[in-house]
Every structure is written in C-alpha cells, then in structure tokens.
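Asker: sequence and predicted model, in that order:
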Amino acid sequence: MISKLRNAARAFACLLAATHGTVAVSMAVGAPVLLGAVGVASDFAVFTMKKNKLQSAADAAALAAARELSVVASGSGSAAKASASLSGGGPIEAIARTYVATALPDATTTTTGVTVDGAKGAVQVTLSDAWHPFFAHFLGADITPIVVDARAELVGESKVCVIALKPTGAGALSMTKNAHLEGKGCSVYSNSTNSQGISLSTGSSITADLVCSAGGVLNKGAPSGTPVLTDCPPMPDPLASRKGPTVGACNYSMTIINKKTVTLSPGVYCGGITVMNGSNVTFSPGNYIIKDGPFIVKDTSKIKGKNVAFYLTGLLSLIQFFDNATIDLSGAEDGVMAGLLFFEDPSSTVLRVHNIRASNAFNLTGTIYLPKGNLMVDPAAAVAQQSAYTAIIVNKLTVDNGPSLVLNTNYGGTSVPVPDGIRASADVVLSE
C-alpha cells in the first residue's frame, strides 16, 4: 500500500515536471497539479499515522490475550493443555477485542479478527480499516483497506516468584543500596505502568528467568543482571479470589513472650504477638489470626513452625521481624490457607509497611501475600535462602541495604502446596 501511494506521488511529480518548462501552460493547469502532489503527500502521512496506530493496538491486544492464556495455563499445569482447551476464542478472544476497543474508541471503520491457536499457544489479532484516501482514490490507487497483524506466543514456562501489584508510581519494585534479588527458575513482575516502575540503584541487581515491567526501568548503575523487559502486560493477581479464614472472637489478647521458651496454639491473637529478649517460640500447626496488632520478633529471639499460616487483619496487623532474630517457618499444607505463609486481609488499607529485617530469616517456605501492603526486606543478610520455595505477591517490594533475597522454586522439597497461578506461567513474546 505504501508503494502505491509513493507511485501516485511520483506520477504527480512527473506531470508537474512535464509542465514546468512549458510557457504555454497556464497557471490554471499547473496549480491543480501542484495541489494534487500535496494531496497525495497528505494521504501518505495519514496512511502512515493510521497504520502505526492500528499496529500498536494490535500488538497490545495480542500480548494481553496471550498473557491471559499464560495465566490460564499456570492453573492448568501446562501451557499447551490450557491453550488447546481455549482454541476458538472465548474469553481470550474477548480480551483481545476489549483491548482494541479501548485503544481505538472512535474507529468505526475498523474490523477485528482474533485467532487463538491452541496447538502453538498463540493469539493472532488482525485489524482492517476501510479508510478512503481523497486524492490517491482519484488516481485509482488501491491502497485500502489498511490491514495489520500481530501474533503473540507463549514461549517456555516460568514459575512466578515476585509480583509487585502496584499499578502506578515509581519503584513498585525497588532495589537499593547494593541489594540483590535472586529468583531461581522463576519470573519477577512489576505491574506499575510508570516509566520507573522498576528501580535499580548502584550495586543492586535482579537475576531471574524473566524480569518484566509493565512500565519502564530506572537503572542508576546496577551491575549486569537479567535485562528488564519493558511495556509488558500487567500480571493479574493469581490470588485475588482467595478467601481468608473466618475471624472469630479473641482467643488471646496482647500476647507478649519475654525471655521464655513456649509453644503457641492456633487461634485469634488480638493485639498481636510480640517475641522478645531471646525467647524461643514454637508455633503448633494451624492458622494464626493476627488481629489489630503487629507480629513482632526481635533481638535474638527465635521462632519456628511447620504447617502454619498467619492471617493479618485489622489495625496495625503487620509483620515486624528485626535485629538478629531467627525465623524458621513453613506455610499451611492444607485447608483455606493452603500454600500461604502470610496472608494480608485484602480489605486492609494501602501503604502499610511490613518489615523483614531479621538477619536470620532463612526459612520462609510458602507464599507471602500482601495485596495492599509494602514489604521492606533489608537485614543486610541473605533472606529465605533455605526455603524450599518462596513466592512474594505484594503491593510494593523494596529490597534495601545490601541483603540477598533468594527465592527458590523447589516445589517437590516441601509439603506446602503451590497456589494456582504461581507454579508456572508462560513468557509472552510478539512473534510478528
């Protein structure tokens, strides 16, 4: 189509050249020729603008639809299995069409075609716009409709180790002061569409199968790590539909363990739990509801527990692990909290800050789910390095002050199940 417009422009130019030296030709003849040349050039500019806009819409729609395909695949255990079951469209096609409609709200002459290729795990979006150029049309240049294609495919499969859910603002995922994040065999996502959605300061790095930002990345001199892909589709919260345990009446109030060795039982801990002054606490298997108070472990105190989960609800229900405390916890193996280690009430207010600053927080097996909270990890020591697996889904994640946050994916090394949407997700790329 572009060549046809160029040919039309050349035809006008030749006609103009033929008339240039002929004194007998009046300005009445020359003026329309000049006007036509300008008109064809105008058609060419409009054509280019329209095609670029259509291509951007098609690319975004294909990526978004394929990303949804990868999320469905993660719940099915196999990208091929899920994509095959969705061949023919359905919700995947609807997502693509919605993206096109959002990107081109006034495109009344545009038609959308969507093909879901189950065998290859791909989505193809074709846009056709029946634009009618004014001048090129009179020349008989057949340059309409404008047609663009975009094809996005699932490439490989990667487990999820971090999702920063914050949709806007700088530093949804922030690495500062020589901090390092290592995702072993998994992917790291920032959903912020800000141009600085991921922030890497001097000496900091992220190493993972995939590091993806819905916006951009601010690199202030970080050493080589995994290159950050930008403008990725936001990763949907795979735990958005999870329901927390029933919160009943208080079983315990203002629980403070001071210079003691004790075993605690599951229940509702109103006013929180504080472990201090070298205490040793063992948590019996079950669910612990931390209500209207913090969960504090500090100085040289130690806590441990297997098949345990902590639900944080109400005012000031925050994780606060400090100093040289030792944290050795493995999440729930069954029940409503299965797969979870920490679960923040989704109705909590935003901007609450949870702190893992303990220098011996070596085992955090399970999923840390803080959909409204900001998680600060900064003990200047390795964190979670002995966990079979750790997945972090939070509003905002900051790794600060030189720690190494190690997120393993040895799912077979623990009885803690992996929630749907975390075990595997296919990477999405534009193939055409």
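Answerer: Right, received. Where do you want to start? Numbers count the residues shown, from 1 in each chain.

Asker: please make it C-alpha for all contacts and neighbour counts, starting now.
Answerer: Will do.

Asker: what helices or strands is the host helix or strand of K372 leaning on?
Answerer: In the assignment (DSSP states H and E), K372 maps to strand 360-377. Under the contact criterion of 3 or more C-alpha pairs under 8 Å, 6 or more residues apart in numbering; DSSP states H and E, strand 360-377 touches strand 326-330, strand 340-344, strand 353-356, strand 382-383, strand 390-399.

Asker: make it 7 Å
Answerer: Where contact means 3 or more C-alpha pairs under 7 Å, 6 or more residues apart in numbering; DSSP states H and E, strand 360-377 is packed against strand 326-330, strand 340-344, strand 353-356, strand 390-399.

Asker: looking at those, which is closest to A96?
Answerer: strand 390-399 (25.8 Å; C-alpha to C-alpha).

Asker: from the contact counts, what lies against the closest one?
Answerer: Using 3+ C-alpha pairs under 7 Å, 6+ apart: strand 390-399 touches strand 146-164, strand 173-175, strand 360-377.

Asker: ok now stretch 173-180, how far from the chain's centre?
Answerer: Relative to its chain's centre, stretch 173-180 lies at 18 Å (C-alpha atoms, centre = their mean, to the nearest Å).

Asker: no wait, stretch 69-77
Answerer: Counting by C-alpha atoms, centre = their mean, stretch 69-77 comes out at 15 Å from the chain centroid.

Asker: quick revisit: show me the one of the helices and strands packed on strand 390-399 that comes nearest E93.
Answerer: Proximity to E93 (C-alpha to C-alpha) singles out strand 146-164 among these, at 12.8 Å.

Asker: can you give me the buried ones in that closest one?
Answerer: 146-155, 157-164 (16 or more other C-alpha atoms under 10 Å).

Asker: what about versus this one:
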Amino acid sequence: LFSGSTSVKLNGCSVMSNSTASDAIKVQGASGLQADCLITVGGMVLNNPVTTTCTSKITQALPASDPFGSLPAPTASGGCKNVNGNKTTQTLQPGTYCSGMNLGGDVTFAPGVYVLQGNMKINAGAVISGSGVTIYMSGSNTVSMNGNATVTMSAPTSGTYSGVLFYGDRTGTTTQSTFNGTATSSLTGAIYFPKQQVNYLGNFSGKNGCTQVVADTIQWSGNSNINQDCSSLGMKDIPATTSIRLVE
C-alpha cells in the first residue's frame, strides 16, 4: 500500500506482491510511484498514475520465492544483556537482549548480531548509529522508531547476514513494525519481516538508496529513492519473478 503524499522512486527495482487480493498493490491518496514494473499474483488498484518502464503491469503472476528463505535464524547465546536507561551516551555490544531495547540519547551499536527477545523502541530525539549490524527480532516482537529520531544504521557487508539489517522471526504472529525517522536518517540493508506488516513512514532510504523491504505486508508513506545495484554494500540482488501466460 502506497498512501498519503508519499513519493517513492524505485530505480531499477520492481514492486512484487504474492497476495491474491484484488488490491494486492494499491496506490491511493496523493501518493506517487515510479518503478521498473508492478507484479502481483492478485490484482491492483491504482488511484493515481504510476510510472513504469515495463510495457504493462503484470497481474496473475507466479508467486515470488522468499529471497531470504534459506537464511538461518540467529540463536540466543550467552547471558542477558541490558540497555542502561540512565546513560545519555552508550555503546551496545552484540548479544541477547532478553527485555528488548528502549533507546534514547546517543546510542552506538558495535558491529555484530543482536537478538532481541522483547520490543525495540527508539524514542523522539534519540540519535542511533551502527555499522555492520544485524538485529533479529525473535517471536512476535516489533520495532517502533519515532519520527523525530535520527537513525543511521547499516548491515554487514560480508558473512552469513551480509546485507541484512533487520530480521523478523519466521515463527512470529502477525504484528506491525514501524520505521520512521528524520530526513537525515539512513537504513542501509534489508528489512526482512516475513510474518509482520512493515510501515515505512520516513523520508529517507539507505546509503546510495540501498534499502530493501521484504515483509508480509508493506505500507509505504514517505518520500524515498531506492536503487537496485547494492552489491558493493553486501546486499543480494532480488530478481523480479517471471510470468508465463498461454494465449489462444
């Protein structure tokens, strides 16, 4: 769903949906969308013109496979770590955060994998940074980023979780995670939540436009420029699904 006054430009990228609903891809409000192509198993409702480079929008397509389906889930290890809520400046270390994270002030994530067994909340005014980071949300725990926070984070560029910034548990139930922030925020890497709705609300993307969003459902309500060639940042290319039709 692209709604509100959002303006999204997907350079070299397509929008794909495995939903069989008649409005599997929907553009409403004053939103604008540019993409290589729109591809869906179901149908589309386009209340505003959409600019595509393919000759026609594709419905009743073959479902796209999960591009991260073979990625193993991180396992909790070591003792429980905690965020010190009394500090205005702190550096967090990789590991298992059994109570999740409630972040304010200046917080730096050291490189590595973080397993959260509770929700992640980033409060207004927080300044969050980290490179080489993967955050795994176990169970049905969610991410909530305030629109007045500045978040600059990037995924690892090598290793098992290369290119993956946020990873939602495949065994979780349907919930919602919200990614918001100031215009200077930057989320470089894949946001992968196979069982959750992702609300992408901020007017930002990743370094060089390198942000991927793969989720159960996606609501986009912000202004973003997204690019396709991000292999130099450790991200994998996600090819558009093919579609074969028989015509008599």
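Answerer: All right, it came through fine. Everything numeric here is computed off the predicted structure, so don't read it as measured data.

Asker: S65 of the second structure: neighbour count?
Answerer: Residues lying near S65 of the second structure (other C-alpha atoms under 10 Å) number 12.

Asker: out of everything not next to it in sequence, what's closest to it?
Answerer: T241 (8.0 Å; C-alpha to C-alpha, 6 or more residues apart in numbering).

Asker: gap between the one you found and C210 of the second structure?
Answerer: Here T241 of the second structure is placed at a distance of 20 Å from C210 of the second structure (C-alpha to C-alpha, to the nearest Å).

Asker: counting neighbours, go ahead and name the busier of the two.
Answerer: C210 (23 against 15).

Asker: counterpart of that one in the first structure?
Answerer: Here C210 of the second structure is matched to Y389 in the first structure, going by TM-score structural alignment.

Asker: wait, that match sits on V406?
Answerer: No: at 9.3 Å, Y389 of the first structure does not count as touching V406 under the criterion of C-alpha atoms under 7 Å.

Asker: shared neighbours of the two, anything?
Answerer: Between them, Y389 of the first structure and V406 share no contacting residue under C-alpha atoms under 7 Å, 6 or more residues apart in numbering.

Asker: for V71 of the first structure, find the nearest of the helices and strands packed on strand 360-377 of the first structure.
Answerer: Of all those, strand 390-399 sits nearest to V71 of the first structure, with 14.9 Å by C-alpha to C-alpha.

Asker: matching residues in the second structure for the next helix or strand after that closest one?
Answerer: Following strand 390-399 of the first structure in sequence order, the next helix or strand is strand 404-407 (DSSP H and E). Per the alignment by TM-score structural alignment, strand 404-407 of the first structure matches residues 223-226 in the second structure.

Asker: give me the mean distance between that stretch and the first structure.
Answerer: With mean C-alpha distance after the TM-score superposition for the first structure, stretch 223-226 of the second structure departs from the first structure by a mean of 2.2 Å once superposed.

Asker: got a list of what the residue nearest to the spatial centre of the second structure touches?
Answerer: When C-alpha atoms, centre = their mean is applied to the second structure, the residue found nearest the centroid is I191 (2.7 Å). By C-alpha under 7 Å, 6+ apart, the residues touching I191 of the second structure are V164, L165, F166, Y167, Q212, V213, V214.

Asker: between those residues, which has the most around it?
Answerer: V164 (29 neighbours).

Asker: translate N123 of the second structure into the numbering of the first structure.
Answerer: By TM-score structural alignment, N123 of the second structure lines up with K298 in the first structure.

Asker: need the contact list for the closest residue to its match other than its chain neighbours.
Answerer: Nearest residue to K298 of the first structure in three dimensions, chain neighbours excluded: F322, at 4.7 Å (C-alpha to C-alpha, 6+ apart). Contact analysis of F322 of the first structure by C-alpha under 7 Å, 6+ apart lists V297, K298, D299, I356, R357, A358.

Asker: which of those residues show up in the second structure as well?
Answerer: Of these, the contacts whose aligned counterparts also meet in the second structure (both residues aligned by TM-score structural alignment, their matches' C-alpha atoms under 7 Å) are V297, K298, D299, R357, A358.

Asker: and the third one, how many neighbours?
Answerer: Think D299 of the first structure. 18.

Asker: ok, the fourth one next?
Answerer: Applying other C-alpha under 10 Å, we find 25 residues neighbouring R357 of the first structure.

Asker: how about it, what does it touch?
Answerer: By C-alpha under 7 Å, 6+ apart, the contact list for R357 of the first structure reads F321, F322, D323, V377, D378, P379.

Asker: kindly state which residue of the second structure is aligned to it.
Answerer: For R357 of the first structure, the residue aligned by TM-score structural alignment is N180.

Asker: how about the strands in the stretch 1-150 of the first structure?
Answerer: Along the stretch 1-150 of the first structure, the segments classed as strands by DSSP state E, counting those that start in this stretch run 110-117, 122-129, 146-164.

Asker: just tell me what the residue nearest to K298 of the first structure corresponds to in the second structure.
Answerer: So F322 of the first structure corresponds to N146, using TM-score structural alignment.

Asker: roughly how far does that match sit from G130 of the second structure?
Answerer: In this view, N146 of the second structure and G130 of the second structure are 17 Å apart by C-alpha to C-alpha.

Asker: same question, S5 of the second structure
Answerer: S5 of the second structure is 30 Å from G130 of the second structure, by C-alpha to C-alpha.

Asker: the more surrounded of the two?
Answerer: Here S5 of the second structure and G130 are set side by side on neighbour count (other C-alpha under 10 Å), and the busier one is G130, at 20 against 15.

Asker: that one contacts T150, correct?
Answerer: No: contact criterion C-alpha under 7 Å: G130 of the second structure and T150 do not qualify, at 11.8 Å.

Asker: tell me the SS of S192 of the first structure?
Answerer: With DSSP: H, G, I helix; E, B strand; the rest coil as the basis, S192 of the first structure sits in coil.

Asker: what's it aligned with over in the second structure?
Answerer: Under TM-score structural alignment, S192 of the first structure pairs with S19 in the second structure.

Asker: hmm, the residue nearest to S65 of the second structure is touching A64, no?
Answerer: Yes: between T241 of the second structure and A64 a contact is recorded at 5.3 Å, counting by C-alpha under 7 Å.
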